[in-house]
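Engineer: got a sequence here, can you build the structure:
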Amino acid sequence: MTSLIVGANGLIGRRLCERLSRNSVGVIATTRRMTDLLAHPQVRWKTVDLAAFDGWAKLLDGVKTLYHLAWSTIPASADPDPARDILENVVGTVRMLEAARHVPGLRIVFASSGGSVYGAPENLPVSEAHPTRPVSAYGISKLMVEHYLDKYRAMYGVDGVALRISNCYGARQQSQKGLGAVTLFARAGLRRDPLKLFGAGDVVRDYVHVDDVVDAMIAAGARRHVTGPINIGSGVGHSLREVITRLEAALGHPLEVQQAPPRIFDVAASVLDVTRAYERLGWTPTISLDLGIERLLAELRSELETECGSRSSSIATIPSIFTVRKAILGH
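Structural biologist: Okay, here's the model as predicted:
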């Protein structure tokens, strides 16, 4: 059995590679750039740019489960250039779906966004029945792909499910993109660097640990013909100020906070109702924010030790999984 992870070199994708390869599942993993890749006998890396790739038919040959994680934008970068967001992400995904409809028995799991497709919530927690009124170009594009999944299911029987993931965090999150407040704040705290806080810190989010997200993705990939959308989150809301307080308690020292103006695409609160995930996937979150922070700090400390020990690598190793700067195409 072979799984294809499109966009495998991000936070969720790397963890998913690790989990599937440990389960003796053959993995084809794609990335736009062949740098800092996880190397494992079960993982074969391919260079794929979702925006321009046209070799889907060959890549999907023999694949049973496709995890679609690739996305070139974040909310802050999608709004200034929404046309590019659509061309790179939505059009690229439709090309993939066109090839997927010719692969019998293929299961597709799409990583959508529970934090952006709903817009300003009418009530909390937000269930999948809530109206979808995204306020960002990023959320609109994610929702467009969800609709295309529905279209290809209805017209061609493509077996796809969209997981609306809340604010995921974990070590190895790419800090240069400005993603993941918990990870960004934790890394700044360990380095005793100042952290940037947008607004007063009263924005509430549903923070879910990457290990819980990967559990949900694997469950969604294993259950054929289970439809979505399905919320994936902790089901609990925490303000940014509360995150800072909990990190300070775990670190044992205060964090230096630099105030910044609030961002226009940030809704005041977003907390997901994850009841459907249990009903349809048998999944429920298991990692509280305090436990997640504990795990995160442990991994980040290992990451920092690796940085200090070797200038050539900035990612902590995990048993039986190691990092390489370059990989041979198709290895």
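Engineer: from here on, just use CA atoms for contacts and neighbour counts.
Structural biologist: Will do.
Engineer: show me the strands in the stretch 151-300 of the chain, by range?
Structural biologist: Along the stretch 151-300 of the chain, counting by DSSP state E, counting those that start in this stretch, strands occupy 159-165, 167-169, 195-198, 204-205, 207-209, 230-232, 238-239, 257-260.
Engineer: same deal with the stretch 1-150 of the chain?
Structural biologist: According to DSSP E, counting those that start in this stretch, the stretch 1-150 of the chain carries its strands in the segments 2-6, 26-31, 37-39, 43-47, 63-68, 107-113.
Engineer: pull out the buried residues from the helix or strand harbouring residue 303.
Structural biologist: Here residue 303 sits within helix 289-309, counting by DSSP states H and E. Neighbour-count burial for helix 289-309, counted by 16 or more other C-alpha atoms under 10 Å, picks out 289, 292-293, 296-297, 299-304, 306.
Engineer: what residues sit buried inside stretch 194-211?
Structural biologist: Neighbour-count burial for stretch 194-211 flags 195-198, 201, 203-211 (criterion: 16+ other C-alpha under 10 Å).
Engineer: for it, measure first residue to last.
Structural biologist: One end of stretch 194-211 sits 27 Å from the other (C-alpha to C-alpha, to the nearest Å).
Engineer: and this one, please, so the two structures can be compared:
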Amino acid sequence: MSGRPPVAVTGGAGFIGSHVTTALVAAGHPVLVVDDLSTGRAANLAGVRDEVELLEADVADPGLSRQLRAFGATVVCHLAAAIDVRASVADPVTDAQRNVVGTVAVLQAAVDAGVGKVVFASSGGSVYGSATPPPVPETAPLAPESPYAASKAAAELWFATFRRLHGLRWTALALANVYGPRQDPAGEAGVISLFADRLLAGEPTTIYGDGSQTRDFVHAADVAAAFRVACGPVGDDRRINIGTGVETTVRELHTVLAGLCGAPDQPRTAPARAGELHRSALDAGLARQLLGWAPAIGLADGLAGTVDWIRSTTPARLAGAGQAAAAARGPLRP
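Structural biologist: So this is what the prediction gives:
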């Protein structure tokens, strides 16, 4: 039995969650993954599947507290969420049910199970809105411009309330735009995996807006390292930015990815989408101060590794998609 405290990871079979799970296992923590596998995939845990417990359940399941207590969890890393900004604009009620009510359910389950701390995946790329020019520090006012961002901001009020009521410690890691292996281009993907998947397939790509919009791209492995540290007795009861502080335009990103994929750098353009910011980058000075954290993977290396991963997994993903489509169609008829 490891001497490290047991940790539960909601959404632990998802893109970022699986990286967090892997980092915690590597550090010697027993890990319980809680995931309904609606967007997460058990295959994301292939490297650690024999070393973790996988509970296929929704975070709002009333039995979650019993499972947390049985596992002995002392910390919960809460990453389960609906992450599609456009879907949140189209259907804010469903977004709130999944992201606000789901978070409150996790907090209550944590309290009932005697968990000491929750580490939350917030969104530094959206909670600050566009009022403060980047790189944005944690002292900037919260100004969400989408229901998704509002759900992340609302979570902090719930954390503070549970801290006062029950003494539950918390840390909200406000993440920049996370990328890396395991980000499914066919799912609720980021721009890097979407571009790379289409460029490798020789399919057209689309830039929404004029391409001058910027993002702060941080690798999933670096994000996982921040979660691992935040599971300890540091950074309590506050939001901490996790990003690089560097702005990269979407147009620049497309050029780099086209080169890595050996594809023409000729994206289509379309109108900008509602709820998305024009500029975004985070000041991560507090993370260096409180967590001893700084990004270790540069964008050039990270993009190359991500493209290699997408290239290596494309046949398997296409085969899986074909099998799923066949199953949906049912048996062939003469």
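Engineer: let me see the TM-score of these two.
Structural biologist: After superposition, the two chains reach a TM-score (TM-score structural alignment, normalised by the length of structure 1) of 0.88; 311 aligned residues with a C-alpha RMSD of 2.0 Å.
Engineer: on that earlier part again, the strands of the stretch 151-300 of structure 1: which one's closest to residue 74 of structure 1?
Structural biologist: Closest to residue 74 of structure 1 of the strands of the stretch 151-300 of structure 1 is strand 167-169 (C-alpha to C-alpha; 12.3 Å).
Engineer: am I right that residue 136 of structure 1 is in contact with residue 265?
Structural biologist: Yes: if you go by C-alpha atoms under 8 Å, residue 136 of structure 1 and residue 265 touch, sitting 5.9 Å apart.
Engineer: between the two, which contacts overlap?
Structural biologist: Shared contacts of residue 136 of structure 1 and residue 265, defined by C-alpha atoms under 8 Å, 6 or more residues apart in numbering, are found at residue 75.
Engineer: now the strands of the stretch 151-300 of structure 1 in a markdown table, with distance to residue 188 of structure 1?
Structural biologist: Shown next, in a markdown table, are those (distance: least, C-alpha to C-alpha, whole Å):
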| stretch | distance to residue 188 of structure 1 |
| --- | --- |
| strand 159-165 | 24 |
| strand 167-169 | 14 |
| strand 195-198 | 6 |
| strand 204-205 | 20 |
| strand 207-209 | 18 |
| strand 230-232 | 27 |
| strand 238-239 | 18 |
| strand 257-260 | 10 |
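Engineer: between those strands, which gets nearest to residue 34 of structure 1?
Structural biologist: Closest among the strands of the stretch 151-300 of structure 1, using C-alpha to C-alpha: strand 167-169, at 23.3 Å.
Engineer: in terms of secondary structure, what does that closest one contact?
Structural biologist: Strand 167-169 of structure 1 sits against helix 181-191, strand 207-209, helix 210-222, with contacts defined as 3 or more C-alpha pairs under 8 Å, 6 or more residues apart in numbering; DSSP states H and E.
Engineer: what's the mean distance for that strand versus structure 2?
Structural biologist: Mean deviation of strand 167-169 of structure 1 relative to structure 2 after superposition (mean C-alpha distance after the TM-score superposition for structure 1): 0.6 Å.
Engineer: give me the stretch of structure 2 that that strand matches.
Structural biologist: Taken onto structure 2 by TM-score structural alignment, strand 167-169 of structure 1 occupies residues 177-179 there.
Engineer: for stretch 110-128 of structure 1, same thing?
Structural biologist: Mapped onto structure 2 using TM-score structural alignment, stretch 110-128 of structure 1 spans residues 120-138.
Engineer: identify the residues contacting that stretch?
Structural biologist: Here stretch 120-138 of structure 2 makes contact (C-alpha under 8 Å, 6+ apart) with 77-79, 140-146, 149-150, 152-153, 170-177, 215-216, 239-242, 245-246, 276-284.
Engineer: same thing with stretch 149-168 of structure 2?
Structural biologist: With contact meaning C-alpha under 8 Å, 6+ apart, stretch 149-168 of structure 2 is reached by 85, 95-96, 99-100, 103-104, 107, 111, 115-118, 122-123, 126-127, 142, 144, 169-170, 172, 237.
Engineer: and it, which stretch of structure 1?
Structural biologist: Counting by TM-score structural alignment, stretch 149-168 of structure 2 corresponds to 139-158 in structure 1.
Engineer: show me the contacts for the residue nearest to residue 138 of structure 1 when sequence neighbours are not counted.
Structural biologist: Excluding its sequence neighbours, the residue lying closest to residue 138 of structure 1 (C-alpha to C-alpha, 6 or more residues apart in numbering) is residue 75, at 5.1 Å. When contacts are counted by C-alpha under 8 Å, 6+ apart, residue 75 of structure 1 touches 136-139, 265.
Engineer: now the residues you listed in CSV, please, with extra columns for neighbour count and distance to residue 279 of structure 1.
Structural biologist: Shown next, in CSV, are the contacts of residue 75 of structure 1 (neighbours: other C-alpha atoms under 10 Å; distance: C-alpha to C-alpha, whole Å):
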residue, neighbour count, distance to residue 279 of structure 1
136, 20, 30
137, 25, 31
138, 26, 28
139, 25, 25
265, 18, 32
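Engineer: in helices, which of those appear?
Structural biologist: Judged by DSSP state H, these include 137-139 as members of helices.
Engineer: if we can go back for a sec, what range in structure 2 matches the helix or strand following the helix holding residue 303 of structure 1?
Structural biologist: Using DSSP H and E, the helix or strand that follows helix 289-309 of structure 1 in sequence is strand 322-324. Across structure 2, nothing matches strand 322-324 of structure 1 (TM-score structural alignment).
Engineer: show me which positions of strand 322-324 of structure 1 end up buried.
Structural biologist: For strand 322-324 of structure 1, the neighbour count (16+ other C-alpha under 10 Å) marks residue 323 as buried.
Engineer: does anything pack onto that strand? Which helices or strands?
Structural biologist: When contacts are defined as 3+ C-alpha pairs under 8 Å, 6+ apart, strand 322-324 of structure 1 sits against strand 37-39.
Engineer: what's the strand it packs on packed up against?
Structural biologist: Secondary-structure packing of strand 37-39 of structure 1 (3+ C-alpha pairs under 8 Å, 6+ apart): strand 322-324.
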